[in-house]
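Novice: sequence isn't available, so here's the structure alone:
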C-alpha cells in the first residue's frame, strides 16, 4: 500500500532577513499524529524555518503543504484556522491573565468547543486552573511555559509547532513539558519541535537535523544514535 501523504510538507524552502539568506533548500515533513524533532545548534535556522511554516515570514522559494492544500502563500491566521498552532520561546502575553491567554489561543474555535477544550486543559494543567485570573507575568518561568503550551493547544490543533520549549527551563520542568506533550501526542496531536536539547528525542518518532540552513540527517532516533559523527555532534561523546 502507498504511504499516507504527510500532514505537513516543506520542499526546497529558502528564506531569510533582508538580503541575508538563512534557509537554503530546507525540507521536512510531519505525518498525521507523528512527532518530529528538528534538531540543530543556535544559528542553524530552526526559528526561521518555523516562522516560514507558519506564514510569519515569506518563503522566497519552495512550497509548503498542509493537509493536502498548498499553503505557501496563505496568511498565518488561515494556517491556524486549518489546524496549525505555534508556540514561540515566549509563548504568552504577560500582561493578560491565564484565562485571557487561553481565550486568545482558542479565538477561532466555536464557543461550545472552546469551553470543552478549556475543561480538558485545566484538568491537564492544574497549576493554571488554580490561578485562572492571575496575570501570566506573575507565573514562574516553568509555569509560563506550561501556559504557553496550553494556549497553543486551546484551538484543538492538528499540529503543534514549538520553538525550543526547553529554553530557560530547569531539567525538572523539561521533564514535565515532555510528559504533557506526550499525553496530547498519544491523543493524536502531531508535533514539530525545534530543539537543541537532546532530551526531546525521547518524544521523537522522526528526527531532522538543520545545519547552516540546510537539512542534514532525516530518520529515526536509533539511526541518528548509530551515526558516529552525528552522535559526537549532538551528544558530545
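Specialist: Now that the structure is in, tell me what you want to look at. As the structure is a computational prediction, the values presented were derived from the model and not from experiment.
Novice: rest of the way, CA atoms for contacts and neighbours
Specialist: Will do.
Novice: which stretches of the protein form helices?
Specialist: Along the chain, counting by DSSP state H, helices occupy 46-53, 76-82, 98-105, 111-124, 126-129, 141-153, 171-186, 221-226, 228-235.
Novice: output those helices as TSV; include the columns distance to residue 160 and mean neighbour count.
Specialist: Output for the helices of the chain, formatted as TSV (distance: least, Cα to Cα, whole Å; neighbours: other Cα atoms under 10 Å):
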stretch	distance to residue 160	mean neighbour count
helix 46-53	11	23
helix 76-82	10	16
helix 98-105	12	22
helix 111-124	15	15
helix 126-129	20	16
helix 141-153	7	24
helix 171-186	10	15
helix 221-226	20	14
helix 228-235	24	13
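Novice: just send those back as a markdown table, with distance to residue 25 too.
Specialist: Converted to a markdown table, the helices of the chain look like this (distance: least, Cα to Cα, whole Å):
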| stretch | distance to residue 25 |
| --- | --- |
| helix 46-53 | 11 |
| helix 76-82 | 21 |
| helix 98-105 | 31 |
| helix 111-124 | 37 |
| helix 126-129 | 41 |
| helix 141-153 | 28 |
| helix 171-186 | 29 |
| helix 221-226 | 21 |
| helix 228-235 | 21 |
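Novice: in addition, the following structure is provided for comparison:
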C-alpha cells in the first residue's frame, strides 16, 4: 500500500507541558485508520500538529512523500490535508457559506461542481442550504462538517471525534456517510473514543498518555484480552469475539 501520511518520532505540547512522545502512525492511500484513545490521551493535540495548528517539537510529518512539518496550515491544506474539528462548522454561517469556505483554495468552477456532488451525498443539507448551521440538529451539523471538509477535494480527511455529542442513531448515520466517502477512494484518519468507528477501519492505533500503545487491525485489537477489556468492556471469561454491534462508547 502506498504511504499517504506518516509521522516518525513526533513530539509536541503546550508551553512547558509535553503531550506527545515519539508518536509513529501512518495512513495509506484509500485507507481508513482509527486512532482510539480516552479524553486527555493526546488525540486532539496530534490532529492539530498534523495540520500545523500546533508546532512540532521533534520528529517528522510526511505527506505524499514530502516532509511538511515546517509548512503553514494553508500549504498543508493545499497539498490535500483536510481537518474536521469536533465542532466542524461555523454556526453563524449558512450551510452554503460553510461549504464555500471549505473550498477556499479550490478553483471556483470545481468548487461549484463539488458543492453539487456534496448536496447529492447529503440531500438533507441541500434542503437547508440557506439556513444557519447553528439551527441544524447535531447529526446535520456533523454532516455539514464532513461536507465542508470535503469541499476542497482532500486526499486525506483528519477527523477529531465525529461522534461527540451524538446519539447512537446519529453515530450510525455518520458512519454510513463516511463509508460512502471512503468508497470513492478518500483516506480517513479518525480520532475517536467510540469503538463503533472500528467498523470503518482498515487499521487501528491506540494512544495513551501521548504514546502509541498498539497498532494493528480491528480484528487484532478484539483478539487481545487486555485491549478488549480496556476498549470494549469485555473480560477474559467473555465467550467468543465481541460483535461490533455490542461495541460501546468508552467515555466514562
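Specialist: Looks like it came in fine. These figures come from a predicted structure and were not determined experimentally.
Novice: of all the helices of the first structure, which one is nearest residue 16 of the first structure?
Specialist: When those are compared by Cα to Cα, helix 46-53 sits nearest residue 16 of the first structure, at 7.3 Å.
Novice: what's the closest one in contact with?
Specialist: 10, 15-16, 22-23, 26, 38-40, 57-59, 64, 161-163, 194, 210, 213 (Cα atoms under 8 Å, 6 or more residues apart in numbering).
Novice: before we move on, back to that, out of the helices of the first structure, nearest to residue 34 of the first structure?
Specialist: Closest approach to residue 34 of the first structure among these (Cα to Cα): helix 171-186, 7.9 Å.
Novice: quick one: that closest one aligns where in the second structure?
Specialist: The alignment of helix 171-186 of the first structure onto the second structure (TM-score structural alignment) covers residues 168-183.
Novice: next, the mean deviation of that stretch compared to the first structure.
Specialist: Compared with the first structure after fitting, stretch 168-183 of the second structure has a mean deviation of 0.6 Å; criterion: mean Cα distance after the TM-score superposition for the first structure.
Novice: distance from that stretch to the middle of the chain?
Specialist: The chain centroid and the centroid of stretch 168-183 of the second structure are separated by 12 Å under Cα atoms, centre = their mean, to the nearest Å.
Novice: swap in stretch 122-135 of the first structure?
Specialist: Mean C-alpha position of stretch 122-135 of the first structure versus that of the full chain (Cα atoms, centre = their mean) differs by 22 Å.
Novice: same check, this time on stretch 65-80 of the first structure
Specialist: 16 Å.
Novice: also stretch 17-35 of the first structure?
Specialist: So, by Cα atoms, centre = their mean, the centroid of stretch 17-35 of the first structure is 12 Å from its chain's centroid.
Novice: where in the second structure does that stretch align, residue-wise?
Specialist: The alignment of stretch 17-35 of the first structure onto the second structure (TM-score structural alignment) covers residues 14-32.
Novice: for the matching stretch, buried residues please.
Specialist: For stretch 14-32 of the second structure, the buried set under the neighbour-count rule, 16 or more other Cα atoms under 10 Å, comprises 19-32.
Novice: among the contacts of helix 46-53 of the first structure, which are located in strands?
Specialist: Within those, residues falling in strands by DSSP state E are 10, 15-16, 22-23, 26, 38-39, 64, 161-163, 194, 210.
Novice: that older thread, and of the helices of the first structure, who's closest to residue 89 of the first structure?
Specialist: Closest of the helices of the first structure to residue 89 of the first structure is helix 141-153, at 8.3 Å (criterion: Cα to Cα).
Novice: ok, and what's touching the closest one?
Specialist: By Cα under 8 Å, 6+ apart, the list of residues contacting helix 141-153 of the first structure from outside reads 85-87, 90-92, 98, 101-106, 121, 125, 127-128, 136-137, 160, 165, 168-170, 173, 177.
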